[in-house]
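Undergrad: I need the structure of the sequence given here:
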Amino acid sequence: MTENEGNIENAPSSLLQDSPRVQKKGILLINTGTPDSPKPEDIRTYLAEFLSDRNLIDVPPFIWNIILNAFILRKRPKITSGRYQSIWTPEGSPFMVHSLSLRDKLQNYLDQHATNTCFVVEFGARYGNPSIEKAFSRFAEAGCTSVTSIPLFPQTAFSTTKTCLEKARSVARTYPNISHQCIKGYSDEPLYIEAIKNIILRSWNYEPGSKLLFTFHSVPLKHINRGDSYVAEIEQSMNTLAQSLNIPRQDWEITFHSRFEDSRKWVGPNIYTVLQVLAQKKVNRVAIIAPGFSADCLETLYDCDVVQRKFFDKACQDEGIESDFTYIPSLNDDDIFVELLATIAAGI
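TA: Predicted structure coming up:
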């Protein structure tokens, strides 16, 4: 018997796994998802689910189904397959590798620090695998009496947090013996600011006159007009972050990327417009970070680190200057990020 096994009330979570006297609580980490492989058929399956979410699509269903099945699902998988292949690792999708590592590190952290409660941590994808349904099944098998769902989006949005929690609540209703709580956003948490700050400091050295760009996935302007707090949360958290870095206002900027190609008006400024203007102003030293993405994925590793880098290189070349472009990675399984999740989910 170990020292802690004799005192269940103060035993860490790792020693409480099989104790019938201890309540088990689940923590569900939710993120968007990724195809099972970079093959076109797997991308098609993923996109079919992703682009059928009415939280993302404003087009009338009848019209959208024609567009989706007759055009997008026929062409897009082949186009994006090569992009996915360029970032895929021997272990699989970087997004999934980082997400599962985050899950495991949070589980280990709670095993070591939690007392009185045994926590079970699962990861569930809003689209694709592993599904939120599978996560709840595992919670039930483990004997959890409650589950706390955390969408891994620091700034809340209709197209991310809202749809993830709607799905989690829908699945939770099929488990009447498990109570369900939700956490919406954490951009105002000091540990979030600290984690992003440390990632930046490890990856890039600020110099006066250089530019730090915070780039976020854009959303339709009509979402903001309907009360989506996404942009307000971005502005508040990035202002706090820049102040903690002691970077003057003229040397950082909020930008947006990944607009859908449609007629809707989207939140800006567009990252490519900003990069073009910076090159024209002879500002050649730029760092880009996407603080709204908790795990590196196609949109960060390809769109930011490849496409935006090439765009800025070309823009600088046209101006007769040499570009100095740095991509700063997402939090992924960062230790401070793990501590943040333990704090907001388990109060540790």
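Undergrad: CA atoms for contacts and neighbours, from now on please.
TA: OK.
Undergrad: all strands for the stretch 101-250 of the chain, in order.
TA: Counting by DSSP state E, counting those that start in this stretch, the stretch 101-250 of the chain has these strands, from start to end: 117-125, 146-151, 179-182, 211-217.
Undergrad: from the contact counts, what lies against the last one?
TA: For strand 211-217, the contact count by 3 or more CA pairs under 8 Å, 6 or more residues apart in numbering; DSSP states H and E identifies strand 252-257, strand 285-289 as packing neighbours.
Undergrad: tell me the angle that strand makes with strand 285-289.
TA: 30 degrees (axes from the mean of the first three to the mean of the last three CA atoms, to 10 degrees).
Undergrad: ok now strand 211-217, how far from the chain's centre?
TA: Centre-to-centre, strand 211-217 and its host chain are 15 Å apart (CA atoms, centre = their mean, to the nearest Å).
Undergrad: check stretch 171-190 too.
TA: For stretch 171-190, the distance to the chain centre is 17 Å (CA atoms, centre = their mean).
Undergrad: tell me which residues in it are buried?
TA: 171, 172, 178, 180, 181, 182, 184, 185, 186, 187, 188 (16 or more other CA atoms under 10 Å).
Undergrad: as a check, name the ranges of all helices in the stretch 51-200 of the chain.
TA: 61-67, 73-87, 94-113, 132-142, 163-172, 190-203 (DSSP state H, counting those that start in this stretch).
Undergrad: using JSON lines, lay out the helices and strands packed on strand 211-217 together with mean neighbour count and distance to residue 134.
TA: Below are the helices and strands packed on strand 211-217 laid out as JSON lines (neighbours: other CA atoms under 10 Å; distance: least, CA to CA, whole Å):
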{"stretch": "strand 252-257", "mean neighbour count": "21", "distance to residue 134": "32"}
{"stretch": "strand 285-289", "mean neighbour count": "23", "distance to residue 134": "32"}
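Undergrad: now the second one, please; I'll put the structures next to each other:
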Amino acid sequence: MKGVLLVNLGSPASTSTKDVRKYLDEFLMDERVIDAPRWLRTILVRGIILNTRPKKSAKAYKKIWWDEGSPLIVLSERLLDKVQKKTELPVSLAMRYGSPSIKMGLQELHDKGVTDVLIVPLYPQHAMATTDTILVLAEELRQAFFPQMKFKHIPAFYHKKDYIKVLAESIKNNLEGKEWDKILFSYHGIPERHVRKSDITKSHCKPNDSVNFECCKTSSAAHEFCYKHQCYETTKQVVEYLDLQPHQYFVSFQSRLAGDPWLQPYTDKLLEKYPEEGVKKLAVVTPAFVSDCLETLEEIAMEGKEEFLKAGGEAFYAIPCINDSDAWVDVLVNWIEE
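TA: Have a look, this model is predicted:
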């Protein structure tokens, strides 16, 4: 029997510092998120980061928390409900970190008699710290608890025409009737070394080429797993769909950690300098996410807006993610049925 497991990032159970610390511990101790030796990762995470960051993050979560709970969880549950209503296959929801866990999602499918599981990582672009960590953990759980199951997964869908249409139409609809100078495509940042580690050719990627990104334009087998290339390709296809001119859009990366070089240019730096360059009305879209979360609702729609307006901007439009839109649901169902 076939079934589907939708997998998103995850969220703390509540906005309490205790729950946020528990969530961050699971997240940051993942070797594919902070890819340092365990002894060093333990010192960094449990000796330094978890002593200060949970309290700050808890305050941020409180700013975006809904009455029903975490926006990311609520939106993912809504997506699940809509998808399930349009397919006869059993569909479960899991989070890579927090609850419901991937083990819980697989157990739910197992209890319904499912033996063939289609895993759907809800990330448009492939990255070591997102897609890879889901698939690796799922396989570990399969071997330990569900050896009779067989897995397939939907690969990164950053360039699929039906996804691009949903994303582009969402941008178009959200900006209808609004005046804007530029659209900023703000993707979640990753360390440059993650791009190099994902290069299966071990020779192609030049992640610090932030101006011309020539390696991202040059055809290579490395692109199958190159997060940076896939971000630029998503932007390229949306731009073509919307018929945008070069001066009307730009690409940036957000949510970096201090210490290591991350993909550039940085979103916050652009927000600070755009007004003095004549960009007074800015729209920001976050295509690394399909569900609104802390990084979109607080970092961009609140902090980003404040930074931009403080620097002299006049209008700031944070475009919502595609979330549980009917068009996105239809695309997911089509992929599942195929």
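Undergrad: what's the TM between chain one and chain two?
TA: The TM-score (TM-score structural alignment, normalised by the length of the second structure) is 0.89; 311 aligned residues with a CA RMSD of 1.5 Å.
Undergrad: hang on, the earlier thing: now the helices of the stretch 51-200 of the first structure in a markdown table, with distance to residue 287 of the first structure?
TA: Formatted as a markdown table, those follow (distance: least, CA to CA, whole Å):
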| stretch | distance to residue 287 of the first structure |
| --- | --- |
| helix 61-67 | 37 |
| helix 73-87 | 20 |
| helix 94-113 | 21 |
| helix 132-142 | 35 |
| helix 163-172 | 30 |
| helix 190-203 | 9 |
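Undergrad: and the ones you listed: which comes nearest residue 218 of the first structure?
TA: helix 163-172 (16.0 Å; CA to CA).
Undergrad: and that closest one, which stretch of the second structure?
TA: Matched against the second structure by TM-score structural alignment, helix 163-172 of the first structure falls on residues 133-142.
Undergrad: how close does the matching stretch sit to the first structure?
TA: Here the mean offset of stretch 133-142 of the second structure against the first structure after fitting is 1.3 Å, by mean CA distance after the TM-score superposition for the first structure.
Undergrad: tell me which residues in stretch 308-316 of the second structure are buried?
TA: For stretch 308-316 of the second structure, by 16+ other CA under 10 Å, it's 308, 309, 311, 312, 313, 315, 316.
Undergrad: what separation is there between the third one and residue 181 of the second structure?
TA: Okay, so that is residue 311 of the second structure. Separation of residue 311 of the second structure from residue 181 of the second structure (CA to CA, to the nearest Å): 16 Å.
Undergrad: check residue 324 of the second structure too.
TA: In terms of CA to CA, residue 324 of the second structure sits 28 Å off from residue 181 of the second structure.
Undergrad: quick one, which of these two is more surrounded?
TA: residue 324 (21 against 15; other CA atoms under 10 Å).
Undergrad: quick one: map that one onto the first structure.
TA: Per TM-score structural alignment, residue 324 of the second structure is aligned with residue 333.
Undergrad: ok, now which ones touch its match?
TA: Contacts for residue 333 of the first structure (CA atoms under 8 Å, 6 or more residues apart in numbering) come out as 98, 99, 101, 102, 105, 295.
Undergrad: redo that, cut-off 7 Å
TA: Residues near residue 333 of the first structure by CA atoms under 7 Å, 6 or more residues apart in numbering: 98, 101, 102.
Undergrad: tell me who's in contact with the second one.
TA: Looking back up the chat, that one is residue 101 of the first structure. residue 333.
Undergrad: the second structure: which residue goes with that one?
TA: Under TM-score structural alignment, residue 101 of the first structure pairs with residue 78 in the second structure.
Undergrad: from residue 324 of the second structure, how far off is its match?
TA: Taking CA to CA, one finds residue 78 of the second structure at 6 Å from residue 324 of the second structure.
Undergrad: also residue 172 of the second structure?
TA: For residue 172 of the second structure, the distance to residue 324 of the second structure - CA to CA - is 17 Å.
Undergrad: one more: residue 50 of the second structure?
TA: Taking CA to CA, one finds residue 50 of the second structure at 33 Å from residue 324 of the second structure.
Undergrad: likewise for residue 303 of the second structure?
TA: 24 Å.
Undergrad: what residue in the first structure is paired with residue 4 of the second structure?
TA: In the first structure, residue 4 of the second structure lands on residue 27 (TM-score structural alignment).
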